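Chemist: Structure, please.
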Amino acid sequence: MSKNNVCLLGVTTLINLLGIMPVWATEGGGSTYAHGTENAFVGFMPSPGFYGLVYASHDHLSKLRDDKGDEIELPFDVKANVIAPRAVWVTDTKLLNGQLAWHAVLPLVSLDSHIAGYSEKHQGLGDLVIGSGLGYHPSEKVHYAFGLDITAPTGTYKQDNLVNLGRNYWNIQPAFALSYIQASGLNADLKLMYGINFKNSDTNYRSGQELHMDYALGYALNNGWTAGIGGYLYQQTTDDKQDSTVRSNSKGRAFAVGPSISYHNNSGFLVSVKWQQDYGVRNRAEGNAVKIKLAIPF
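Modeler: The predicted model follows:
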């Protein structure tokens, strides 16, 4: 599942005017995917039917890091609240021996930014995500899925804004998700994604390609509850381009970790909550986040 992250394009303009001249990883230092969104049961595709999920998050970004990981001396505080409903249809169709599913996500976003004495608030729809996947269950404990997501630039965007609800470019993202699930004992989940960004037509800027992974590792207590840790790993793999000119040293990276807890039952209900702190940040904003995932079977 993808949903848009904060777009800080206007911050780049502001910082340049102040003479600091950072090099961002991806345009504005954000991504179409909000890192660390996924958690428990990410690789488990349920039986055919319709399912409703809700993802909620509160991200607090309080520092900017350059390409060496040093903090950029600039008053910076951005809060992003997101509620992202997701509709999933697991079909009866088998393709390549996998169960075919379709899904769509349309996030509702609220941004509150205070940067170098300037403030902005924005609320509205973010970037629409549609996708499909194939689910497999090779054993009672091992489950995995392959997917492809497409993010459309439906969120509000203005080039001069400090922050934006949308990224203003298309993104294609193949994904692989894997879950090791048992009623008691060690459980593990990961979702590996590779984002391919297209050009922002308003700025003629093309963000580099991105490799990222959400993960969770926990211990199941034999009563539906699992407690452990979760977070994400992120590495930009290619440099950005502005007007076909490569921007060297523009690759970003980061990882996050924090406590995680989840509960599920046999009817398909699932809720997970985690808090994660960013570390090792390069060319991006740094902060922490609370992530909630709720799955409700129809």
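Chemist: contacts, neighbours, all on C-alpha from now
Modeler: Noted.
Chemist: Neighbours of residue 283, how many?
Modeler: Using other Cα atoms under 10 Å, the number of residues around residue 283 comes to 28.
Chemist: Do I have it right that it meets residue 66?
Modeler: Yes - taking Cα atoms under 8 Å as the definition, residue 283 is a contact partner of residue 66 at 4.5 Å.
Chemist: So residue 169, which state does it fall into?
Modeler: coil (DSSP: H, G, I helix; E, B strand; the rest coil).
Chemist: Give me the spatial nearest neighbour of it, chain neighbours excluded.
Modeler: Among residues not flanking residue 169 along the chain, residue 200 sits closest, at 4.9 Å (Cα to Cα, 6 or more residues apart in numbering).
Chemist: For the one you found, give me its contacts.
Modeler: Applying Cα atoms under 8 Å, 6 or more residues apart in numbering to residue 200 gives the contacts 167, 168, 169, 206.
Chemist: Residue 151 too?
Modeler: The contact partners of residue 151, by Cα under 8 Å, 6+ apart, come to 2, 3, 32, 127, 128, 129, 130, 170, 171, 172.
Chemist: secondary structure class for the residue nearest in space to the middle of the chain?
Modeler: Nearest to the mean C-alpha position of the chain, by Cα atoms, centre = their mean, lies residue 34 at 2.2 Å. At residue 34 the chain is in coil, as set by three-state DSSP.
Chemist: What's the separation between the closest residue in space to it that isn't next to it in sequence and residue 28?
Modeler: Nearest residue to residue 34, sequence neighbours excluded (Cα to Cα, 6+ apart): residue 5, at 4.8 Å. Shown here: residue 5 relative to residue 28, a distance of 10 Å by Cα to Cα, to the nearest Å.
Chemist: One more, please, to line up against the first structure:
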Amino acid sequence: MSRSTMMHCSFRPACLAAALSTLYLAIGATGLARADEGGVPFWFSGAYASLAAVPATPGWTLPVQGYYYSGDASATRSFQQGDSISAGVRSTSPLILVQPTYAPKTKLWGGQAALGLGFGYGQNRTRADVSITPGGTEFGRSDTTRGGTDLYPVASLAWNHGVHNAMVYITGDIPIGSYDSNRLANLGIGHAAVDMGGGYTYLDEKSGREFSAVLGLTYNWENEDTNYRNGVDSHLDWAASQFLSANWQVGIAGYVYYQLTGDSGSGAVLGPFKSRVAAIGPEVGYVFAMGGKQAYTNVRGYYEFWARNRVEGHAVFATLAIPLGK
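Modeler: As a prediction, this is how the structure comes out:
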């Protein structure tokens, strides 16, 4: 059997899609990547990758994602967090997140719908070389917090036409996670947000070639604890990969994050504070059997560059998509 025939007979991307097309765990509110107030956006850059727009398979799926981020900024860059201004910031975070997802059998406007709710638990440690507060100046300030994240509902609708797949989504932030405006380290953003956008996936099952891209916009409500309102953010997540066999996939992934409008509110003492960042890195995926169904695991790393008004570093994603059945 030729490799192309094996791919066509054995590789079933639709079996994975219930996890992958809704893999966005909406954990941007975890305070890991820095932009906007305190350098923290809602959108979790890099959450979408390969097969992002492939329609989901009807039934229940459980995406589980481990995540680690580490980044820093020089002492010449200042960040606002509550009533403090900090410089020389370094932030690290390990997290575990889940998003139970359901895809109904009934089609909607000819597309496959999927509904999910993301949440997680983790730790954030943030250190500042200098932190200026109303009470004075503190050197070497360090905060660590452990707890739950905000809640992230997400809904998507996807269509397939041969090798072409399209998807639209809407998600948001319900701010119930671990947050205190007096801390440097948080696992929530302290305000509500809504994000919507669309994506495209090219997938040729015979050749195993794949390309995906997801573009979206974030609208933020004001943080009432700090009287600070983040501007409108734009983001692009992308990935290109090749299935080497019915099981193994390799490729590259990346993201671009760019703030379109400046921050506002009486608490925005640093002004518009518009931010940006880009990243790129390797991706490896593996398809395997679990309970008679097809499961998928994916590991990818991102190395950031082009940062402004946020820390710059690296991130690692480790994802397991578990099919739960009808």
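Chemist: can you list the contacts of residue 151 of structure 1 in CSV and add distance to residue 192 of structure 1?
Modeler: Formatted as CSV, the contacts of residue 151 of structure 1 follow (distance: Cα to Cα, whole Å):
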residue, distance to residue 192 of structure 1
2, 12
3, 15
32, 15
127, 21
128, 20
129, 17
130, 17
170, 19
171, 16
172, 14
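Chemist: if I line the two up, what does residue 312 of structure 2 land on in structure 1?
Modeler: Aligning on TM-score structural alignment places residue 312 of structure 2 opposite residue 286 in structure 1.
Chemist: ok, that match - contacts?
Modeler: Taking Cα under 8 Å, 6+ apart, one finds 61, 62, 63, 64, 65, 278, 279 in contact with residue 286 of structure 1.
Chemist: and with 7 Å instead?
Modeler: Contacts here follow Cα atoms under 7 Å, 6 or more residues apart in numbering; on that basis residue 286 of structure 1 touches 61, 62, 63, 64, 278.
Chemist: in structure 2, which of the residues you listed remain in contact?
Modeler: Counting by both residues aligned by TM-score structural alignment, their matches' Cα atoms under 7 Å, these that remain in contact in structure 2 are 61, 62, 63, 278.
Chemist: With adjacent residues omitted, what lies nearest to the last one?
Modeler: The reference is to residue 278 of structure 1. residue 256 (4.3 Å).
Chemist: tally of neighbours for the one you found?
Modeler: Counted with other Cα under 10 Å, residue 256 of structure 1 comes out at 24.
Chemist: Under the alignment, what does it map to in structure 2?
Modeler: Residue 256 of structure 1 maps onto residue 279 in structure 2, by TM-score structural alignment.
Chemist: residues in contact with its match?
Modeler: Residues near residue 279 of structure 2 by Cα under 7 Å, 6+ apart: 254, 255, 256, 302, 303, 304, 305.
Chemist: and those as a markdown table, adding neighbour count and distance to residue 54 of structure 2?
Modeler: Converted to a markdown table, those look like this (neighbours: other Cα atoms under 10 Å; distance: Cα to Cα, whole Å):
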| residue | neighbour count | distance to residue 54 of structure 2 |
| --- | --- | --- |
| 254 | 25 | 19 |
| 255 | 25 | 19 |
| 256 | 20 | 22 |
| 302 | 23 | 23 |
| 303 | 17 | 26 |
| 304 | 20 | 27 |
| 305 | 16 | 29 |
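Chemist: now, which of these lie within strands?
Modeler: The members of the contacts of residue 279 of structure 2 that map onto strands under DSSP state E are 254, 255, 256, 302, 303, 304, 305.
Chemist: quick one: which helix or strand includes the counterpart of residue 135 of structure 1 in structure 2?
Modeler: In structure 2, residue 135 of structure 1 lines up with residue 158, judged by TM-score structural alignment. Residue 158 of structure 2 belongs to strand 152-161 when assigned by DSSP states H and E.
Chemist: Kind regards, and thank you for your time.
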